[in-house]
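Got a sequence here, can you model it:
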Amino acid sequence: MSSTETASTRKTSPRTRWTSTDIGLIAVFAALVAASTLIPGIPVGALGVPITLQTLTVILTGLVLGGGRAFAAVGLYTLLGFAGLPIFSGGRSGLGILATPSAGYIIAFPLAAAATGWLAAIVIRKTVKYRAVFLFAAAMISTIVLIHGLGVLGFMVNGKFDFAKAFLADLPYYPGDTIKNVLAAIIAVSLHKAFPDILVRRVK
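Now for the predicted structure:
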């Protein structure tokens, strides 16, 4: 597929079932999200919820794999963490993390990956020019609505904050997430260029 090909001339077909390659990609990206927690986070605010690379890998998973596979990959990571593997930030694990201020963010990760992936599939099918911009927009929508939205809710439920205080506690994460979403979009565009069938299959 040439770079000058327009969206209207491209023919793609949706993925109707997963192959062994899809299963492999799900495992690889689940491992990528887990590996991102090995880099120490930066504690922020009174509750100490750290800034980590997890959101970068979660969003990148959505941008590359699409909704269903991204949800499976990040969901697998989350379930393994709940089961006791020390793969949450700071080496934490277990269901007890649902009682911490981080709970909202962790619950949001599979949902954000799925939403980002769903939007990314539309972008890949419909656009050629400015694809990075649209993928960045998809990442920001999912990040703000789901990750930050549920993050604020976690502060309110487990941190006992009112909405205003929870919203302010969440604000310091916006600059970092914006930068990470720029990086995720750039990486995703490169991967889609190198592997055009990774998200949508072209009709031969």
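
make it CA atoms for all contacts and neighbour counts henceforth
Will do.

any idea how far residue 105 lies from residue 153?
With the distance defined as CA to CA, to the nearest Å, residue 105 ends up 9 Å from residue 153.

buried stuff in the lengthiest helix in the chain?
Longest helix in the chain, counting residues (DSSP state H): helix 103-126. Within helix 103-126, the residues scored as buried using 16 or more other CA atoms under 10 Å are 103-121, 123-125.

just stretch 162-170 next, same as before
Buried-residue list, stretch 162-170, by 16+ other CA under 10 Å: 166-167, 169-170.

centre of the chain versus the longest helix of the chain, how much separation?
6 Å (CA atoms, centre = their mean, to the nearest Å).

Would you map the strands across the chain?
All strands of the chain, identified by DSSP state E, fall at 12-13, 42-44, 49-51, 201-202.

could these be laid out in a markdown table, adding distance to residue 144 and mean neighbour count?
Listed next are these as a markdown table, based on distance: least, CA to CA, whole Å; neighbours: other CA atoms under 10 Å:
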| stretch | distance to residue 144 | mean neighbour count |
| --- | --- | --- |
| strand 12-13 | 30 | 13 |
| strand 42-44 | 18 | 12 |
| strand 49-51 | 15 | 18 |
| strand 201-202 | 30 | 14 |
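
one more, for comparison:
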Amino acid sequence: MSNASSSPTVSRSGARSMAQVSLFAALMAVMGLIPKIDLPLGVPITIQSLGVMLAGVMLGPWRGFQSMLLFLAAVAVGLPLLAGGRGGIAVFMSPSAGYLAGYSLAAAIVGALMAVLLKGSPQATPRRIAVSAFIAALLGGLVCLHAFGVLGLMLMAKLSLVQAFKVTLAFVPGDFIKCILCALIVHAVARGLPDWRFGGRA
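Next up is the predicted model:
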């Protein structure tokens, strides 16, 4: 009897998780419609790293990881979802491959950090949630993502560590602004949807 009564709850929870994963994968696709800014070496500036940060803080590590993996799978099969209408396997062989490969893990790290920062605070204020989102986005969505980017530049563009680090510095100011935008968006969501499970917390 208890199994029968819990089944609808499990189904609803699973359906909600799938919907959220799909929603943030779709959000990444929408962000891909915003024009990119091309830089030397074929690594463009795009808004999509903001989507990585939001997926982590809003969904938590596992669903954030899944949403980015779903998005990258769609890109890999040829859908032109990256900024500038790019898609297909070739983009994973380009100098920006490291950043793309880091999307899923960066979202997971952002989500894990968000969960840790909010641990023990089920009734955290919107301000605290926003500050936590900024810190999580900064460490996971900026530091982690750029670490993958540097590695990709070294492997695909054949740059030295110092050269790759200098290239990725061009993205840091813009990504810092994205961390602030992430915190502002999260603050608005926390005020409008106080029951939202940021970082996948219980």
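
Out of the strands of structure 1, which gets nearest to residue 129 of structure 1?
Nearest to residue 129 of structure 1, of all these, is strand 12-13, at 17.0 Å by CA to CA.

so the closest one matches what in structure 2?
Mapping strand 12-13 of structure 1 onto structure 2 (TM-score structural alignment) gives no aligned residues.

Likewise for stretch 166-185 of structure 1?
The alignment of stretch 166-185 of structure 1 onto structure 2 (TM-score structural alignment) spans residues 164-183.

Buried residues, that stretch. List them.
In stretch 164-183 of structure 2, counting by 16+ other CA under 10 Å, buried: 164-165, 167, 171, 175-176, 178-183.

Switch those residues over to JSON lines, and while doing so, append distance to residue 11 of structure 2 to every line.
Shown next, in JSON lines, are the buried residues of stretch 164-183 of structure 2 (distance: CA to CA, whole Å):
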{"residue": "164", "distance to residue 11 of structure 2": "46"}
{"residue": "165", "distance to residue 11 of structure 2": "46"}
{"residue": "167", "distance to residue 11 of structure 2": "47"}
{"residue": "171", "distance to residue 11 of structure 2": "42"}
{"residue": "175", "distance to residue 11 of structure 2": "37"}
{"residue": "176", "distance to residue 11 of structure 2": "39"}
{"residue": "178", "distance to residue 11 of structure 2": "35"}
{"residue": "179", "distance to residue 11 of structure 2": "34"}
{"residue": "180", "distance to residue 11 of structure 2": "36"}
{"residue": "181", "distance to residue 11 of structure 2": "34"}
{"residue": "182", "distance to residue 11 of structure 2": "30"}
{"residue": "183", "distance to residue 11 of structure 2": "31"}
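
wait, which of those is closest to residue 66 of structure 2?
residue 182 (19.3 Å).

My guess is that closest one contacts residue 133. True?
Yes. Shown here, residue 182 of structure 2 and residue 133 form a contact pair, counting by CA atoms under 8 Å, at 6.9 Å.

Onto which residues of structure 1 does stretch 60-67 of structure 2 map?
The aligned range for stretch 60-67 of structure 2 is 66-73, by TM-score structural alignment.

now that stretch, how far from the chain's geometric center?
Going by CA atoms, centre = their mean, where stretch 66-73 of structure 1 is centred and where its chain is centred differ by 10 Å.

Name the surrounding residues that touch it.
By CA atoms under 8 Å, 6 or more residues apart in numbering, the residues outside stretch 66-73 of structure 1 that reach it are 22, 26-27, 29-30, 61-62, 110-111, 113-121, 199.

where do the helices sit along structure 1?
For structure 1, the helices defined by DSSP H cover 20-35, 54-65, 67-83, 103-126, 131-142, 149-158, 163-170, 173-194.

Any chance of JSON lines for those helices, columns distance to residue 42 of structure 1?
Below are the helices of structure 1 laid out as JSON lines (distance: least, CA to CA, whole Å):
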{"stretch": "helix 20-35", "distance to residue 42 of structure 1": "16"}
{"stretch": "helix 54-65", "distance to residue 42 of structure 1": "12"}
{"stretch": "helix 67-83", "distance to residue 42 of structure 1": "20"}
{"stretch": "helix 103-126", "distance to residue 42 of structure 1": "15"}
{"stretch": "helix 131-142", "distance to residue 42 of structure 1": "21"}
{"stretch": "helix 149-158", "distance to residue 42 of structure 1": "16"}
{"stretch": "helix 163-170", "distance to residue 42 of structure 1": "14"}
{"stretch": "helix 173-194", "distance to residue 42 of structure 1": "11"}
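
of all those helices, which lies closest to residue 43 of structure 1?
Using CA to CA, the helices of structure 1 put helix 173-194 closest to residue 43 of structure 1, at 10.6 Å.

Report the inter-axis angle for the closest one versus helix 131-142.
Angle, helix 173-194 of structure 1 to helix 131-142, by axes from the mean of the first three to the mean of the last three CA atoms, to 10 degrees: 140 degrees.
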